[in-house]
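Asker: No letters, just coordinates:
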């Protein structure tokens, strides 16, 4: 039976409406999650069909990350103010429109612009999917619903590269994007029919539009400068200087605003600042690795798109199976050791990928590297999220998670832009197996070095959180592009669960 509470509808998860809410949020968030993992597999085919150079492949990834990272905090605030279902539906629709334009793009320019549109939709729907659970379901059922949401999302992340490879080798790379259209056509009417509207009655003040614009513009200019640095033109130098100037202006604006998008005061917590530095190192390495590794497998090792996508399954499968146990271990021994050992294991896995060359054996050369990398990801990702949440007051857990998620995406964005430059990859690098293999050999030590730096930062700065600090509700953590978002929560103790209702999140 459903109840109406003072903050809006309080639907029980066991009811038909509760199951529809869970289905809708999982389906919507899976669209964005799948897109973040399947597109990399399609890059070589996109480049070949559109006659594009390496810079176009970088922008195909980064145009999406740019708008997503720049607007994801705004997306959550819009839902709290104007209605979570309304913004979620808008995000799904926007994402589907961007996907359709990507699927029919006649040239690289249209594809890149459409990817940026996709990112705007992702910034609206990604925080909205979890907020719908928190705003619609009965307090006694929310933890279990979040556990199921994160578990099903983990399954989607695990199968994403496999699905992407199958589509690329089958109907073609355009279906990597077009697949989102029927998913959205199913998601939107279900949301409108079965999901109640909810808002945050305490949401107030103006949106930090200026901060969002400055942050996104700074990232865009720096990304452009890194990708186009090969040209050595005056425009590249101007973009780099302009990007740095806008980044400084963003910091100054956030310090002066009454309701900033990124409150500077949150960084007064040394633990929060330290873990975000670790996040930047870790997800920069992940972003560069997953961008280049699928190219290495296809261009150099001769794998099909399906084989390359399937090759990556061990990393996400290990996270799907073991992330909850890793989080529990982090709670027992503290985050310092996991956040030090995890990056070092990931660094070792990336260095093992140097064995992957022409005619590489999957069992002998690829699988060991991905198993070591997966073990490192399992070790570090869940404790990283837990430490972020534990470093701030419980009432700011949602904000802290959003900042950490945006930082991870920005790190991946900059890594995809900078790593080919650091590795000496020219515009036509991916068209030559020998040339790309040599550049890949120079790139992996860069990724490993950034991970070692993250491990050193963790060992020197991270300490055990205070007893009773906030803990993640998302127990399954499979996203390779960013840590999972966590919902905002009130600092006061939640209502006791009803008889027969589970009191903790699913360990999935």
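Answerer: Thanks, I have it. Everything numeric here is computed off the predicted structure, so don't read it as measured data.
Asker: all contacts plus neighbour counts: C-alpha atoms, from now on.
Answerer: OK.
Asker: excluding its backbone neighbours, what's nearest residue 496?
Answerer: residue 140 (6.7 Å; C-alpha to C-alpha, 6 or more residues apart in numbering).
Asker: what's the answer for residue 155, then?
Answerer: residue 320 (7.0 Å).
Asker: again with residue 300
Answerer: The shortest distance from residue 300 to any non-neighbouring residue, by C-alpha to C-alpha, 6+ apart, is to residue 433 (4.8 Å).
Asker: and the gap between the one you found and residue 298?
Answerer: Distance, residue 433 to residue 298, by C-alpha to C-alpha, to the nearest Å: 9 Å.
Asker: Which of the two has more residues huddled nearby?
Answerer: residue 298 (23 against 19; other C-alpha atoms under 10 Å).
Asker: can you pull the contacts of the nearest residue to the more buried one once chain neighbours are set aside?
Answerer: Distances taken as C-alpha to C-alpha, 6+ apart place residue 304 nearest to residue 298, at 6.1 Å, with adjacent residues excluded. Residues in contact with residue 304 (C-alpha atoms under 8 Å, 6 or more residues apart in numbering) are 165, 169, 298.
Asker: putting a second one here so we can go through both:
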């Protein structure tokens, strides 16, 4: 039985908030050149406006995870959307690059806690539907990926890039009203937080992603490596097993195979998305000669696959278990990127478009499977009850995306599609090995399926 389960409007409102968060990161990709020309910023400088969102989101994720537990998931989402509305208005009002970068960073802060808050809300109201709700969550991400770039381009053409930010502010305000109207409060949980250790987490995550972003923008290897090294050192110190007040994330979290597998899988899935959505458009534009509109149509196949296949993954998981379904998704994340690399390496001209779109559709199916099942595995872990632990999990997720961006920027100039897409395959293969090694220690709720559980979830809808 659900715990005080509200109606379908609440379910849609929570998933819609996920889509809003994804839209925030993708809306400005289409008009980015127009924005740069208006603000007098070079293309390399405009990358800062894109990366500022990711850097802020990664750095703040640990604190955001704790905060959404501490004040309640629904209240946290309301505050996030209020901040998002203000940040969109600030972006629309920017008179220079610095103002836009600052506004984008605030948008990243607003989005940093949306995933754990959505997870908490869905699990609280519909605990017996965790596989189905996590699949719907993955589909909501896919919707944001699919709609963001074309919608951003159309709205920007109609009302200008400043109008784009203002229109999105109105959309966020509408989402805010839906949350207030339809979603009951999720009870807050009083969780203490160690300020010093949490500050180390935030600083370490920030330095890590700044270092990777700097490398991705062609920065000198020395400073990039120093930033990454300093970030890893701070993260390691904050998460060290023995602390005067006990482990920062709670006892046993970093020894829990479910937590480790879910975090690694989430990072691998986001790295696959980052690598694909940056490298494939570069290939289609430079080597195939497609227009921006055609490139958007081809790469939308990834998002279409995510939207369509996530419910299928949930049904498969009810039969064979989330762990087995996750493993299948990881296998696909190894095989499909290598197929994409092979195709890009041997095919030229417009004839590559249809087979590439088909492979990207399969890749979207794999990403949806990995993302949704990683969330299911996380909910069965020791860290699921700790807001800080879920925040660190999402730091890993977002860092995977930043790593994917940086990987493409560093290796694409080598001119080898195999090298670019091997990054996705290696990340997925490493996670698959980790999952296989940990399988015997995963909880039964992760490894088991069964018709009984499927019937329970079906009856709930």
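Answerer: Alright, I've got the coordinates. Nothing here was measured: the structure is a model prediction, and the numbers come from that model.
Asker: which one of the contacts of residue 304 of structure 1 is nearest residue 416 of structure 1?
Answerer: residue 298 (17.8 Å; C-alpha to C-alpha).
Asker: and that closest one, that's in a helix?
Answerer: Yes - membership of residue 298 of structure 1 in a helix is supported by DSSP: H, G, I helix; E, B strand; the rest coil.
Asker: wait, isn't it in contact with residue 311?
Answerer: No - Residue 298 of structure 1 lies out of contact with residue 311 (C-alpha atoms under 8 Å); the separation is 10.9 Å.
Asker: OK, contacts around residue 91 of structure 1?
Answerer: For residue 91 of structure 1, the contacting residues are 120, 121, 122, 123, 124, 125, by C-alpha under 8 Å, 6+ apart.
Asker: what do you get for residue 207 of structure 1?
Answerer: Residue 207 of structure 1 touches 74, 77, 259, 260, 261, counting by C-alpha under 8 Å, 6+ apart.
Asker: Likewise for residue 111 of structure 2?
Answerer: 21, 57, 80, 84.
Asker: overlap between those and structure 1?
Answerer: Using both residues aligned by TM-score structural alignment, their matches' C-alpha atoms under 8 Å as the contact test, the members of those still in contact in structure 1 are 21, 57, 80, 84.
Asker: just these now: which is nearest residue 37 of structure 2?
Answerer: Among those, and counting by C-alpha to C-alpha, the member closest to residue 37 of structure 2 is residue 84, at 24.8 Å.
Asker: Which stretch of structure 1 lines up against the stretch of helix or strand the closest one belongs to?
Answerer: Secondary structure assignment for residue 84 of structure 2, by DSSP states H and E: helix 73-92. Aligned by TM-score structural alignment, helix 73-92 of structure 2 falls on residues 84-103 of structure 1.
Asker: Check which residues of the matching stretch are buried.
Answerer: Neighbour counts over stretch 84-103 of structure 1 (16 or more other C-alpha atoms under 10 Å) mark 84-103 as buried.
Asker: ok, so what distance separates residue 291 of structure 2 from residue 389 of structure 2?
Answerer: Distance check for residue 291 of structure 2 against residue 389 of structure 2: by C-alpha to C-alpha, it reads 43 Å.
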